[in-house]
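next comes the sequence, and after it the predicted model I'd like to discuss.
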Amino acid sequence: MTATLSTAEERKRAREERRKRASVYTVLTAWLGRPLASFHLVLAVFGLLTVLGLVMVLSASAVVSIQSGQSVYAVFKKQLLFVLIGAVMFWVALRLPLRLMRQFCGPALAVCFALLVLVLPFGAEINGTTSWFVIGPISFQPIEVAKLALVLWGAHVLVQKKAVLHQYRHLLVPLVPVALLMFALVMMQPDLGGTVTLVLVLFALLWFAGAPMRIFGAAAIGGVAGILVLSLNKAYRLDRVVAFLNPEKDPDGKGHQALQALYALADGGLFGKGLGQGPSKWRYLPNVHNDFIFALIGEELGFLGCMLVLGLFAMLAVVGLRIAARNIDPWIRMVAATLTVWLVGQAAINIAYVVGLLPVTGITLPMISAGGTSIVVTMFVFGVLANCARHEPESVAALRSQGPGRFGRLMKLPAPDVYNPPQKRKPVRPSTPPRAAGRRGSGTGRTGTAERQLQERRRTRRSVPIPEHRREHRRSARGRAGHPRADEGGRH
C-alpha cells in the first residue's frame, strides 16, 4: 500500500514538472513571437556587455593607473568617456534611416581608403603599428571604421548584382579587389589583427551571397600560405607562432603571456577569487585590460563568469541571425548577418588565443576590452543591428499602427520605412521597322526589291488591254449578283 502511494505521488510530481516546463516554454515562445522581441534582445545584450565591460576595465586598469603615477580611476574615466561617446553613436545609428546608410556607403568607403593611406606617413606608432591618428588626447584608428564601411558597401554591391552572382566575375569583382587593396594597406601598418577581422568580414559577405565552397577552399589555402609568409617575415610574429606551439620552452620570455593567461584561468576555479581580487593584473599578465581581459574574468569571476560572457555572445549570434532571417530587404539581411559574424567571430578569436587555441593576434574582446575607437565603432554596430531589428515586417507594422512605444518615445525614434521591392521591368518588344515609301528606289535590300516587283506587276496589269468577251462576262456577272434568281422569287 505504501509503495502504491509513493508511486502515485511520483507520477503527480512528474506531471506537475511537465506542466511547469510546458508553461515556461509556452511563455517564452509567446514572448519571442512578439513583433519587437529581436529589438529588445539586442538592447539587453548591448546593456549587459556594456556594464560588464566597464566593471572589468575598472578592475583590470586600477593597477596600471597606479603604476603610471595617475589616479586609480584614470584609465576607467577614459573608458567611461568613450562609452558615453559610443552611446551617442548607438543612438545615431538607431535613428539614422538605413536607406541613407546604403546611399552613402560608397563615399564612406572612399573616405576610409583615404584615411588608411594617410595614416602611413602621418600616423603615430603605438605598440609597433602605425595605425593611429593622434590629435592631443584623442586617438583614432581608421581600420575600425573601414570594417563597417566594407560591410555596408559590400552588401550593397552584392545585392545590386544578385541576378548575375552565379558568374564568378560578377561575384568576385569589384568586392574582392577592393578588399585585397584594403588588406594591403592595413598590412603595411602592420596590423595583423585588423587584417584578420577584414578577412572575416569578406568571407561572411561571400558566404551570405551564396558563393560556392570551392572559393572558400581556395581562399583558405591562400590564407594559410599568406599567414606562413607573414609569420616568417617579421621576428615578433614568428615569436608568437613559436610561443603558441610550445609556450613552456621559454616561460619567462616568448611564452610568458600565454602561460600567465592559462594560470589566471586555472586559479579562478568555479566561482573565482572575487571581483578586484585577481593577482594576475599586478604585472603578471601584460595587457590584461586590453587583449587578455577574458583571462581576468576567469580569474575573478571564475568559470561562471566565463560562461556568462560566452552566453551573451551566443545570444548575440542567435539574435543577429534571427534579425537577418526575419527581414525581407536583401540588403538588410546581408548587413545584419555580416555584422553578427564580425562581432561574434572577433570575440571567438580573442577567447581562443586567451585559452591557447590560437596564436596571439592582438584582437580585442568586443564591448569588454579597454579601447577608444573599437568601443565607439562596436556600439555604433550594435545600433545598426537594433535598427535592422526595427525593420522586420512585423515590427514595422506594429510601430506604424501602435506607435513607437516607451523606449521609442524616450529615444525619439522615427517610424521605420516600409520595404518596397523593386519592380521588375517588362521586356520591351522591338518595334517593326517602317515600310519603305512607294517611290521607286526608296527601298534597299530585299524589302526594296520586293516593293519594286509588286509595283511593276501592278503597272503591267493596268497596261494590258482586257478582251471584249471578258468584259461582257464581268458585266453579266455583276448583273446577276444584283438581282435575285427567278425561281427563288416565285417561291412562297
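Sure, I can see it. Everything quoted here is computed from the prediction, not taken from an experiment. Numbering: from 1, shown residues only.

could you use CA atoms for every contact and neighbour count after this?
Fine.

do a quick rundown of the strands in the protein.
Under the criterion DSSP state E, the chain contains strands at 124-126, 129-135, 138-140.

do you know which of those lies nearest Asp191?
With CA to CA as the measure, strand 129-135 is the member of these nearest Asp191 (6.2 Å).

residues contacting that closest one, please?
If you take CA atoms under 8 Å, 6 or more residues apart in numbering as the criterion, strand 129-135 is touched by 119-120, 122-126, 139-143, 186, 189-191.

just the buried subset of these, please.
Among the contacts of strand 129-135, those classed as buried by neighbour count (16 or more other CA atoms under 10 Å) are Val119, Leu120, Gly123, Ala124, Phe140, Gln141, Pro142, Ile143, Val186, Gln189, Pro190, Asp191.

and the furthest pair within the residues you listed?
Of all pairs drawn from the buried ones among the contacts of strand 129-135, the one with the largest separation by CA to CA is Phe140 and Pro190; the distance is 15.9 Å.

still on that earlier bit, to Val45, which of the strands of the chain lies closest?
Smallest distance to Val45 across these (CA to CA): 26.0 Å, for strand 138-140.

need the strands of the chain in a markdown table with distance to Val45, can you?
Converted to a markdown table, the strands of the chain look like this (distance: least, CA to CA, whole Å):
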| stretch | distance to Val45 |
| --- | --- |
| strand 124-126 | 31 |
| strand 129-135 | 29 |
| strand 138-140 | 26 |
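
one more to weigh against that first structure:
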Amino acid sequence: MRRFEADRMVLRVSDSGLLGIMVLLTGTGVSALFSASYHFGRVAAGDPFYFFNRQILWIVLGTLFSFILSRMPLTLIRRLTHPFIITTIVLNILTYVPGIGSTAGGASRWIEIGGNSFQPSELVRVALVLYMAHILDKKKDRMDDFLNSILPVLIMSVFMTVLVYFQNDFSSAIYVFLIAILLLFLAGIRWSYIFGGSAAIVLSAIPMVMAKPYRLERIRSWLSPLADPSGAGYQLLKSRMALQNGHFWGLGVGQGQVKLGGLPAAHSDFVFAVVGEETGFAGIVFILFLFLVFAIKGYSVALNSSSCYVRLAAFGLTSSVYFQVLINAAVVCGALPATGIPLPLFSAGGTSTLVTLGIFGLLINFSRYKAKDREVLCYG
C-alpha cells in the first residue's frame, strides 16, 4: 500500500488588505522621500525633484512588475526559480568586473549602465527565498537526510551570502544568511542544525568585523558617539537630535532642519530620522504600524496555507522586508550600529523599490491560494 498526501489548492480573491497597505506605504514613502531629498537634490543635481522623479519612475516600473507577479501561475514561478537564481548570481558576479561594476563609499554593489545604477544584491533576498522554498518543499519528507536535503540548500545560502559579503556589504550578508537559517528552521530541520547555523553566524561575523577597521570604528562610535562627536559619532548624534526635535507631533512636513545638510544620507539610509523630526513620535508610530500590518498580512498568508512552498516563500519574503524595517529603525534610533540597510519604499533607491514592490506582488499572488483540508489518497 502506497500512501501520500495531496494539498488541494483553490483560487480565491486576492487579499485586498495587502494591496491597500502597498498603496499606503508607497504613497507615504515617496512623500517622505521628497521632503527628505529636495534640498540635497537641488545642491547635488541642481534639481529639487531629482530623487523624487527617479523614485516615481521606479514605483511605476515596480507597480507593473508587482501586477505581473501577482497574476503569474505558481507553477510558472517555480519553473523560473532556477533561471532566476542563476541570473542573480551572474549579475552579482558582474559587480566585480571592471568597467561594469560601480564602486561608491568603498562598496562594489552596483552595475552601471548608461548612467543608471542597479544593485543586484537586492535580488538575492528574493532569489534565495524562492529557491529554498522550492527545494525544501520538494524534499519536505526527507528533512532528516542532511547530505541530500539540507546540504545543497546550505551551500547555496553560504554561496549567496559570500557573494554579498565580498561586495563590502557585511550587514546585508549577515541579514541574508539569517533569513536562510530561519527558513531552514521553519522547514523542520533538527535543532542541532539550527544551533550550528547560529554558531556559524556568530563565529564568522567576528573575523568579518575584524577584517575592516571601519567596521570596528562603527561599533566604537555606536557604543560611545560622544567620544568623537564631529567624526565617527556625528551621524548617530544628528539622527538622535532629529528624533528629539520632533517631540510628539513633529515640526511639520517639510519643516525639518536636519535634512538641510546636517545629516548625511538623510534621503537614503537615515530618511527615518527626517520622518521623526517632521512628524514626531506620532508619525513614527504610524509608519511602524503600517509595516506591522504588512507583516501580519504577509505572515497570515504563510499561516493560512497548508502548502509547504507557499508557507516558506511567504514567510521568507515577508521577513526580508520587515527585518529591513526593524534594522533600519534600530540604526536610526541608535539601538544598532550603522548598517547601510535602507528603509523599504522610503529610502531613495530604485532597485530596492522595484524588488520590494515585486515582493508585494508575490505575496498578493500567494494570498489568492488557500489550501483546503488535506485529503489522504491511497493506492494499492
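Perfect, thanks for sending it. Predicted, not measured: the structure shown is a model, and the values here were computed from it.

any idea how far Phe292 of the first structure is from the most centrally placed residue in the first structure?
The centre of the first structure sits closest to Thr338, judged by CA atoms, centre = their mean, with a distance of 2.2 Å. For Thr338 of the first structure, the distance to Phe292 of the first structure equals 25 Å [CA to CA, to the nearest Å].

one more: Val42 of the first structure?
25 Å.

who's more crowded, those two?
Neighbour tally, Val42 of the first structure and Phe292, criterion other CA atoms under 10 Å: the higher count belongs to Phe292, 28 against 21.

need the counterpart of that one in the second structure.
Residue-level alignment of Phe292 of the first structure against the second structure, with TM-score structural alignment as criterion, gives Phe270.

surely its match meets Val332?
Yes - here Phe270 of the second structure reaches Val332: they are 6.3 Å apart, a contact under CA atoms under 8 Å.

quick one: buried residues of stretch 395-403 of the first structure?
Within stretch 395-403 of the first structure, the residues that qualify as buried by neighbour count (16+ other CA under 10 Å) are Ser395, Val396, Ala397, Ala398, Leu399.

show me the contacts for the nearest residue to the fourth one once chain neighbours are set aside.
So the one you mean is Ala398 of the first structure. Using CA to CA, 6 or more residues apart in numbering and skipping residues adjacent in sequence, the residue nearest Ala398 of the first structure is Pro35, 6.8 Å away. Going by CA under 8 Å, 6+ apart, Pro35 of the first structure touches Glu392, Glu394, Ser395, Ala398.

closest to Leu175 of the first structure among the residues you listed?
Taking CA to CA as the measure, Leu175 of the first structure sits nearest to Glu392 out of the contacts of Pro35 of the first structure, at 27.1 Å.

what's the neighbour count on the closest one?
Burial of Glu392 of the first structure is recorded as 27 neighbouring residues (other CA under 10 Å).

one more: Ile296 of the second structure?
A count of neighbours around Ile296 of the second structure, defined by other CA under 10 Å, yields 14.

need the counterpart of it in the first structure.
Aligned against the first structure by TM-score structural alignment, Ile296 of the second structure finds its counterpart in Val318.

shared neighbours, Phe270 and Val332 of the second structure?
The contact sets of Phe270 of the second structure and Val332 overlap at Ser239 (CA under 8 Å, 6+ apart).

aligned partner of Ile364 of the second structure in the first structure?
By TM-score structural alignment, Ile364 of the second structure lines up with Ala386 in the first structure.

its match touches Val45, doesn't it?
No - with contacts defined as CA under 8 Å, Ala386 of the first structure does not count as touching Val45, sitting 10.8 Å away.

more neighbours, those two?
Using other CA under 10 Å as the criterion, Ala386 of the first structure and Val45 rank with Ala386 on top: 26 against 17.

skip the chain neighbours and tell me the closest residue to that one.
With CA to CA, 6+ apart as the measure, Phe39 is the residue that lies nearest to Ala386 of the first structure, at 5.5 Å, once sequence neighbours are left out.

trace that neighbour over to the second structure, please.
In the superposition onto the second structure, Phe39 of the first structure corresponds to Asp15 when matched by TM-score structural alignment.

for that match, which residues are in contact?
The neighbourhood of Asp15 of the second structure, defined by CA under 8 Å, 6+ apart, consists of Ile364, Ser367, Arg368.

distance check, Thr103 of the second structure against Ala265 of the second structure.
Counting by CA to CA, the gap between Thr103 of the second structure and Ala265 of the second structure amounts to 17 Å.

what of Ser352 of the second structure?
Counting by CA to CA, the gap from Ser352 of the second structure to Ala265 of the second structure is 16 Å.

please say which of these two ends up with more neighbours.
Neighbours around Ser352 of the second structure and Ala265, counted as other CA under 10 Å, are more numerous at Ser352. The numbers are 25 against 18.
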